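S.K.: Quick one, fold the following:
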Amino acid sequence: MSTLAEIEAQIAELEEANENLHDSLDSAESMDDAEAIEFFGSLEERDEAIEAWEAAIQSNLEQIAELEG
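M.R.: I've put the predicted structure just below:
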């Protein structure tokens, strides 16, 4: 059984990870097509990265909810 401090630390880590993921997501979504191709290699790669970041954010939110529950 985890202590309250351990649970709070896990939640803080997940929240920080989500902040970083949101920053990456915002950056990718704000790129025009030329920037996205230069950075990601293709628009498809950008779209896949966006989907992966969105899934990771959702997973982190679910983990936070479990820890808080």
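S.K.: From now on I want contacts and neighbour counts done on CA atoms only, so please keep to that.
M.R.: OK.
S.K.: and residue 25, what is it in contact with?
M.R.: With contacts defined as CA atoms under 8 Å, 6 or more residues apart in numbering, residue 25 is in contact with 50, 53-54.
S.K.: Just give the closest residue to the residue nearest the centre of the chain, not the sequence neighbours.
M.R.: For the chain, residue 21 is the residue whose C-alpha lies nearest the centre (CA atoms, centre = their mean; 3.1 Å). Spatial nearest neighbour of residue 21, excluding adjacent residues (CA to CA, 6 or more residues apart in numbering): residue 53 at 6.0 Å.
S.K.: next up, for comparison:
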Amino acid sequence: MRSCEENYNMVIENMKIVDDPENLKCTCPNTLCVWHGRCRECVAIHRYHEDHVPECFQLIFNSKGEKR
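M.R.: Predicted structure coming up:
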């Protein structure tokens, strides 16, 4: 469990990450998708329909599996 100070420092670090426009670019290769660049809405739709994860998440999961 994190201390209050550790949690605060993590929040500050995460805010810096989110403030960088480079980190907010959509990484999904499906650029023709209506939801491309609108990641929050895309994830919400996939969750609602209990559909497979979006393509951009598949890239993340596949790369983590390859490192093992």
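S.K.: quick one: TM-score?
M.R.: The TM-score (TM-score structural alignment, normalised by the length of the second structure) is 0.29; 30 aligned residues with a CA RMSD of 3.9 Å.
S.K.: Please list all residues in contact with the residue nearest to the centre of the first structure.
M.R.: Counting by CA under 8 Å, 6+ apart, residue 21 of the first structure has contacts 53, 56-57.
S.K.: Which element, helix or strand, includes residue 65 of the second structure?
M.R.: For residue 65 of the second structure, the host element (DSSP states H and E) is helix 55-66.
S.K.: So which other helices or strands are in contact with the host helix or strand of residue 41 of the second structure?
M.R.: Assigned by DSSP H and E, residue 41 of the second structure belongs to helix 39-48. With contacts taken as 3 or more CA pairs under 8 Å, 6 or more residues apart in numbering; DSSP states H and E, helix 39-48 of the second structure sits against no other helix or strand.
S.K.: And the helices in the first structure?
M.R.: For the first structure, helices defined by DSSP state H occupy the ranges 4-30, 33-40, 43-68.
S.K.: other SSEs contacting the last one?
M.R.: Pointing back at helix 43-68 of the first structure there. For helix 43-68 of the first structure, the packing partners by 3+ CA pairs under 8 Å, 6+ apart are helix 4-30, helix 33-40.
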